[in-house]
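> here is the input, now give the coordinates:
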Amino acid sequence: MTASVGDSVVHSRYVPFSHAHYAGNLVDGAYSLGLFGDVATELCIRTDGDEGLFASYSDVQFLAPVRAGDCLEIAATLVRVGSRSREMEFEVRVTARGDAERGGSAADVLDPPVVATTARGVVVVPPAGG
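Down below sits the predicted model:
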């Protein structure tokens, strides 16, 4: 296993209504950050054979709402590889969303997807061979 710039992981997720906290079935921003932790963990396992530990986030941007009932893609891409640190770019994209005006279970695929949240983060992994 060798971490390389450009390595990436994408998860797909349905946002359950139990995660809605605000009017209009809005989900709090921390939900996206938790999803970033999930993709970062898988990326570290794939590149370093270890889950790693999150050290920091930077430049978190909440660009569009995430709502209960949304279908999401969550991406992590490795942008810098240090001896123990891994810097990643993250993106949450809304790929489908409910359409209550057409009916209670109606939904639309969003083409193109809506970028809802972006961030950069640093994860630390154990030293190679350790």
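> use CA for all of it now, contacts and neighbours both
Fine.
> what ranges do the helices span in the protein?
With helices called from DSSP state H, the chain shows them at 30-48.
> one more sequence to fold, the one below, so I can look at both together:
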Amino acid sequence: MSGALVEGFAVTQRRYVPHSHAHYGGSLVDGAYGLGLFGDVATEMMIWTDGDEGLFAGYSTVEFLAPVQAGDVIEATGTIVRIGNRSREIQFEARVVCRANPDRGPSAADVLEPAIPVTRARGTVVVPQSVV
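Next up, the predicted model:
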């Protein structure tokens, strides 16, 4: 264990959303895309804090705030907000930090300042008894 198991510890990952992930008109991506990112963030966080990938137990809240589009760059952050014996409650937020801008050209994109929040959630991850 690395000793990072404290409330407020955070992990952030970024990912480009490829056009192959668009499922709907307007190059929209399904809302579950952000939840997949949150799972990856939680996995990395548990490795840092507990030396084990842990197991995602569930979400207590999920909010879809804005659409995700093919060509976006998404930043997902998870922050530990509660530590139990084997459970870690995490607050998540995904934001679009870059977005394609086809009006300027087929490969044009813009950095978004401020970033656009697209998904928020709160979830619980548990680690095996052998880890604690």
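> TM-score, when you put one on top of the other?
Scored against TM-score structural alignment, normalised by the length of structure 1, the superposed chains reach a TM-score of 0.96; 130 aligned residues with a CA RMSD of 1.1 Å.
> what range in structure 2 does the lengthiest strand in structure 1 sit on?
In terms of residue count, the longest strand belonging to structure 1 (DSSP state E) is strand 107-124. Under the alignment (TM-score structural alignment), strand 107-124 of structure 1 falls on residues 109-126 in structure 2.
> on that earlier part again, starting at the chain centroid, how far to the longest strand of structure 1?
Mean C-alpha position of strand 107-124 of structure 1 versus that of the full chain (CA atoms, centre = their mean, to the nearest Å) differs by 7 Å.
> how about residue 98 of structure 2, what does it touch?
Residue 98 of structure 2 makes contacts with 72, 73, 74, 109, 110, 111, 112, 115, as judged by CA atoms under 8 Å, 6 or more residues apart in numbering.
> how about it, nearest residue that isn't a chain neighbour?
Spatial nearest neighbour of residue 98 of structure 2, chain neighbours left out: residue 111 (4.3 Å); criterion: CA to CA, 6 or more residues apart in numbering.
> the one you found: neighbour count?
Residues near residue 111 of structure 2, counting by other CA atoms under 10 Å, number 13.
> quick one, what contacts it?
Going by CA under 8 Å, 6+ apart, residue 111 of structure 2 touches 97, 98, 99.
> what's the match for residue 36 of structure 1 in structure 2?
Match for residue 36 of structure 1 (TM-score structural alignment): residue 38.
> can you find the partner of residue 75 of structure 1 in structure 2?
Aligned partner of residue 75 of structure 1 by TM-score structural alignment: residue 77.
> tally of neighbours for the nearest residue to its match once chain neighbours are set aside?
Leaving aside its chain neighbours, residue 77 of structure 2 sits nearest to residue 12 (4.3 Å; criterion: CA to CA, 6+ apart). As a burial measure, residue 12 of structure 2 scores 19 neighbours (other CA under 10 Å).
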